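In: sequence first, predicted coordinates after that:
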Amino acid sequence: MFKPYASLLEGKIEYEAPQAVLLENPIAVGAVGGSGTRILAQILAEAGVAMATPSNDAHDALEWPPMHPIIHTDKLQSMPLKTRLRAAFWGLEFLLLKRREQLGLSGRTGWKVPATHLWLRELADYFPAIQYIHIIRNGLDMAYSGNQRQLSMWGEYVGLHTQFDDTGRAAPRDAMEYWLIANEKAIEVGATLEGQFLLVRYEALCQAPDSELERIFSFLELDIDVAERAALADRIRPPATLNRFRHHQWRDDFTQVQLQRLEALGYRP
């Protein structure tokens, strides 16, 4: 574990500041897990952004703080959560700068961690010019996804008490509820971050990758020429799991209220 985080988990704060001073405008990519963040992280890296070190096949950031122990470790409960988060984000800032140096780059720096949206407000307070891209994928598809890691780790954090079966799977209704809460909250916070929040629909990214990448690069003010953007867009392919909900009894699996909230988020059953 990186030293800034190891020290914090021992109850020692190496450095804490109210705001970033060396890296004010990172790029963050988040979503409910399984929404397509991986391909965007790869594209940003190829476009010249100094993206954090991939920690796994999904390209999650190795430099991202170990949020679960930082929040839940018993010995840290006497330390205000705000203090812990500021110390964690200083560690992230420090490590992202080191990563950029390692890559020999000098421009924008960023990371991809799906659960980033859970601390979007706190991250925006620390990084005053952060730009966050939130990918949203049809909740009907997501409710039947095998990727429920975020729900299992952070369901209780957002107020859910989910039952998992012997294989570690939650019922589609519970997975849908987490998807609804997570996206509703991210969009609510994003509405307060003028010019710093971009909502990207995964289906649109798959159906019209070139125009969606143009929108993303414009938002980030990245100067990517048409030919390079087209080459990057060619890498985006709709997955076989798109519209998987059609193979399930989705009309019976969700409440009417859930389906109404789904529609309010732009997905008509």
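Out: Received the coordinates, thanks. Numbering: from 1, shown residues only.
In: C-alpha only now, for contacts and for neighbours.
Out: Fine.
In: what packs against the strand or helix carrying Ala87?
Out: Using DSSP states H and E, Ala87 falls within helix 81-103. The contact analysis (3 or more C-alpha pairs under 8 Å, 6 or more residues apart in numbering; DSSP states H and E) places helix 81-103 against helix 3-9, strand 50-51, helix 67-72, strand 109-112, helix 120-126.
In: just give me the residue right at the centre of this protein.
Out: Compute the mean C-alpha point of the chain, and by C-alpha atoms, centre = their mean the closest residue is Gly30, 1.5 Å away.
In: return the residues in contact with that residue.
Out: Neighbour list for Gly30: 37, 112-117, 132-135 [criterion: C-alpha atoms under 8 Å, 6 or more residues apart in numbering].
In: those in helices, which ones?
Out: Thr37 (DSSP state H).
In: please narrow the contacts of Gly30 to those residing in strands.
Out: 112, 132-135 (DSSP state E).
In: between the residues you listed, which is closest to Ile224?
Out: Ile133 (17.5 Å; C-alpha to C-alpha).
In: what sits up against the helix or strand hosting Phe219?
Out: Using DSSP H and E, the secondary-structure element containing Phe219 is helix 209-220. By C-alpha under 8 Å, 6+ apart, the residues outside helix 209-220 that reach it are 131, 195, 198, 200, 204-205, 223-224, 229-230, 233-234, 236.
In: mark which of those are buried, thanks.
Out: Buried subset of the contacts of helix 209-220 (neighbour count, 16 or more other C-alpha atoms under 10 Å): 131, 198, 200, 205, 229-230, 233, 236.
In: could the residues you listed be laid out in a markdown table, adding secondary structure?
Out: Below are the buried ones among the contacts of helix 209-220 laid out as a markdown table (DSSP: H, G, I helix; E, B strand; the rest coil):
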| residue | secondary structure |
| --- | --- |
| Gln131 | strand |
| Leu198 | strand |
| Val200 | strand |
| Leu205 | helix |
| Arg229 | helix |
| Ala230 | helix |
| Ala233 | helix |
| Ile236 | coil |
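In: report the two of the residues you listed separated the most.
Out: Greatest spacing in those, by C-alpha to C-alpha: Gln131 and Ala230 (23.1 Å).
In: then this one, side by side with the first:
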Amino acid sequence: MTSAPILFIGGLGGSGTRAVAGAVAALGYYPGGCLNGANDNLIFTELFKRPDWLKTRPSADRIEARLRLFGSVMTEGVRLRHLFRAPELYRVRHDQGRGLSGVPDALGWMTKEPNCHIFLEAILKTWPQAAFVYVSRHPLDMAFSDNKGQLDNWSWLFDLDPTGWPTREAAQLEYWIRTQKRLDDLITRYPGRIIPLRFDDFAERPVEQLTALVDALDLPVPAERVVPACADVIRPEGIGRWRSRDLSAFSPEQIKFCSQAGWEV
């Protein structure tokens, strides 16, 4: 193993985290042994995709303790002491195997789960050696995405009532805006530890974008490994779908924010 950072990859659902994570794993990162078809880390999902738990307002110490439990499972597999704290992990113990300890040639361990951005600041505080790749996609494409699970699960964290907007698409765009504002603040407060990655650019120029990510993370990866790592990256048909849609449900302020954030509208 190397001194490569612990790596988390997250963003809004449907933003392209699967493709980015697949390429990063192909570089040599260990993504976990318990993944679904979208390469989501199901152990992270089990422990953290729990809106009802967050609504109890757990302390920062409790969140950190759960993150450290997750990190321990990632590095050594599900052990008996983990099951005492999280019995629900019993069913994934075989898939997880020995964790990172069973893959000695890996760069390090990574976690791809879109919802992990909800815990972005806690992750950076828990592991000073961690970095976060925040994947984003054109906000208007995201507004018209069918993947609105995060809007339903987490909008309350951003003081957002989806029923108070003229359409679900307008509410989804507002969710994107509010998460982006939080991201901008965190990037300022944690310089160099959050790497924003625009999936639109990644899908068009994967080798260039993955090379830039390798450089930003200072990964000990030879250049010749980047091209094959991008072999499965494709340009989704949904890129640019907003151009053929009715944008009248969005407020001028929403459109202005997208433009000021650097997106063509």
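Out: That came through fine. Computed from a prediction, not measured in an experiment: that's the story for all the values here.
In: redo the ones in strands among the contacts of Gly30 of structure 1 as a markdown table? Include neighbour count and distance to Arg173 of structure 1.
Out: A markdown table is the format used below for those (neighbours: other C-alpha atoms under 10 Å; distance: C-alpha to C-alpha, whole Å):
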| residue | neighbour count | distance to Arg173 of structure 1 |
| --- | --- | --- |
| Lys112 | 29 | 27 |
| Tyr132 | 29 | 28 |
| Ile133 | 23 | 26 |
| His134 | 25 | 22 |
| Ile135 | 24 | 21 |
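In: ok, longest helix in structure 2?
Out: helix 168-189.
In: would you check the span in structure 1 matched by that one?
Out: Under TM-score structural alignment, helix 168-189 of structure 2 corresponds to residues 171-192 of structure 1.
In: can you pull the buried residues of the matching stretch?
Out: 172-180, 182-184, 186-187, 189-190.
In: likewise stretch 38-55 of structure 1?
Out: Neighbour-count burial for stretch 38-55 of structure 1 [16+ other C-alpha under 10 Å]: 38, 40-45, 47, 49-54.
In: now do stretch 65-79 of structure 2
Out: Buried residues in stretch 65-79 of structure 2, counting neighbours by 16+ other C-alpha under 10 Å, are found at 66-67, 69-75, 77-78.
In: nearest to Ile43 of structure 2 among those?
Out: Phe70 (7.5 Å).
In: picking up where we left off before, closest to Tyr157 of structure 1 out of the contacts of Gly30 of structure 1?
Out: Ranked by distance to Tyr157 of structure 1 (C-alpha to C-alpha), those are led by Ala115 at 11.6 Å.
In: distance of that closest one from Gln42 of structure 1?
Out: Distance of Ala115 of structure 1 to Gln42 of structure 1, computed by C-alpha to C-alpha, to the nearest Å: 18 Å.
In: before we move on, what about His248 of structure 1?
Out: Separation of His248 of structure 1 from Gln42 of structure 1 (C-alpha to C-alpha) stands at 32 Å.
In: check Ile133 of structure 1 too.
Out: The spacing between Ile133 of structure 1 and Gln42 of structure 1, counted by C-alpha to C-alpha, is 14 Å.
In: cool, Arg201 of structure 1 as well?
Out: 17 Å.
In: what of Pro4 of structure 1?
Out: 27 Å.
In: related to what we said a few turns ago, let me know the closest of the contacts of helix 209-220 of structure 1 to Arg244 of structure 1.
Out: The closest of those to Arg244 of structure 1 turns out to be Ala204 (C-alpha to C-alpha; 16.5 Å).
In: structure 2: which residue goes with the closest one?
Out: Using TM-score structural alignment, Ala204 of structure 1 lines up with Asp201 in structure 2.
In: name the helix or strand for its match, please.
Out: helix 199-204.
In: mean shift between that helix and structure 1?
Out: Following the fit onto structure 1, the mean deviation recorded for helix 199-204 of structure 2 is 1.0 Å by mean C-alpha distance after the TM-score superposition for structure 1.
In: mind listing what Asp174 of structure 1 touches?
Out: Counting by C-alpha under 8 Å, 6+ apart, the residues that Asp174 of structure 1 touches are 143, 162.
In: ignore the last one, His161 of structure 1
Out: So His161 of structure 1 contacts Gly155 (C-alpha under 8 Å, 6+ apart).
In: how close does Val32 of structure 1 get to Trp90 of structure 1?
Out: As for Val32 of structure 1, its distance to Trp90 of structure 1 is 25 Å (criterion: C-alpha to C-alpha).
In: show me what contacts Asp95 of structure 2?
Out: Shown in contact with Asp95 of structure 2 (C-alpha under 8 Å, 6+ apart): 33-34.
In: ignore what I typed, I meant Asn138 of structure 1.
Out: 203, 267.
In: tally of neighbours for the nearest residue to Pro172 of structure 1 once chain neighbours are set aside?
Out: In space, and not counting its chain neighbours, Pro172 of structure 1 is closest to Ala143: 4.8 Å by C-alpha to C-alpha, 6 or more residues apart in numbering. Neighbour count for Ala143 of structure 1, taken as other C-alpha atoms under 10 Å: 25.
In: try Glu156 of structure 1
Out: Per other C-alpha under 10 Å, the neighbour tally for Glu156 of structure 1 reads 12.
In: now distance to Ala264 of structure 1 too, for the helices and strands packed on helix 81-103 of structure 1, in CSV please.
Out: As requested, those are exported to CSV (distance: least, C-alpha to C-alpha, whole Å):
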stretch, distance to Ala264 of structure 1
helix 3-9, 39
strand 50-51, 33
helix 67-72, 30
strand 109-112, 26
helix 120-126, 21
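In: which one of those lies nearest to Glu24 of structure 1?
Out: Comparing those under C-alpha to C-alpha, the one sitting nearest is helix 120-126, at 8.2 Å.
In: any idea how far the closest one is from the chain center?
Out: Centre-to-centre, helix 120-126 of structure 1 and its host chain are 13 Å apart (C-alpha atoms, centre = their mean, to the nearest Å).
In: equivalent range in structure 2 for that helix?
Out: Under TM-score structural alignment, the match for helix 120-126 of structure 1 is residues 120-126.
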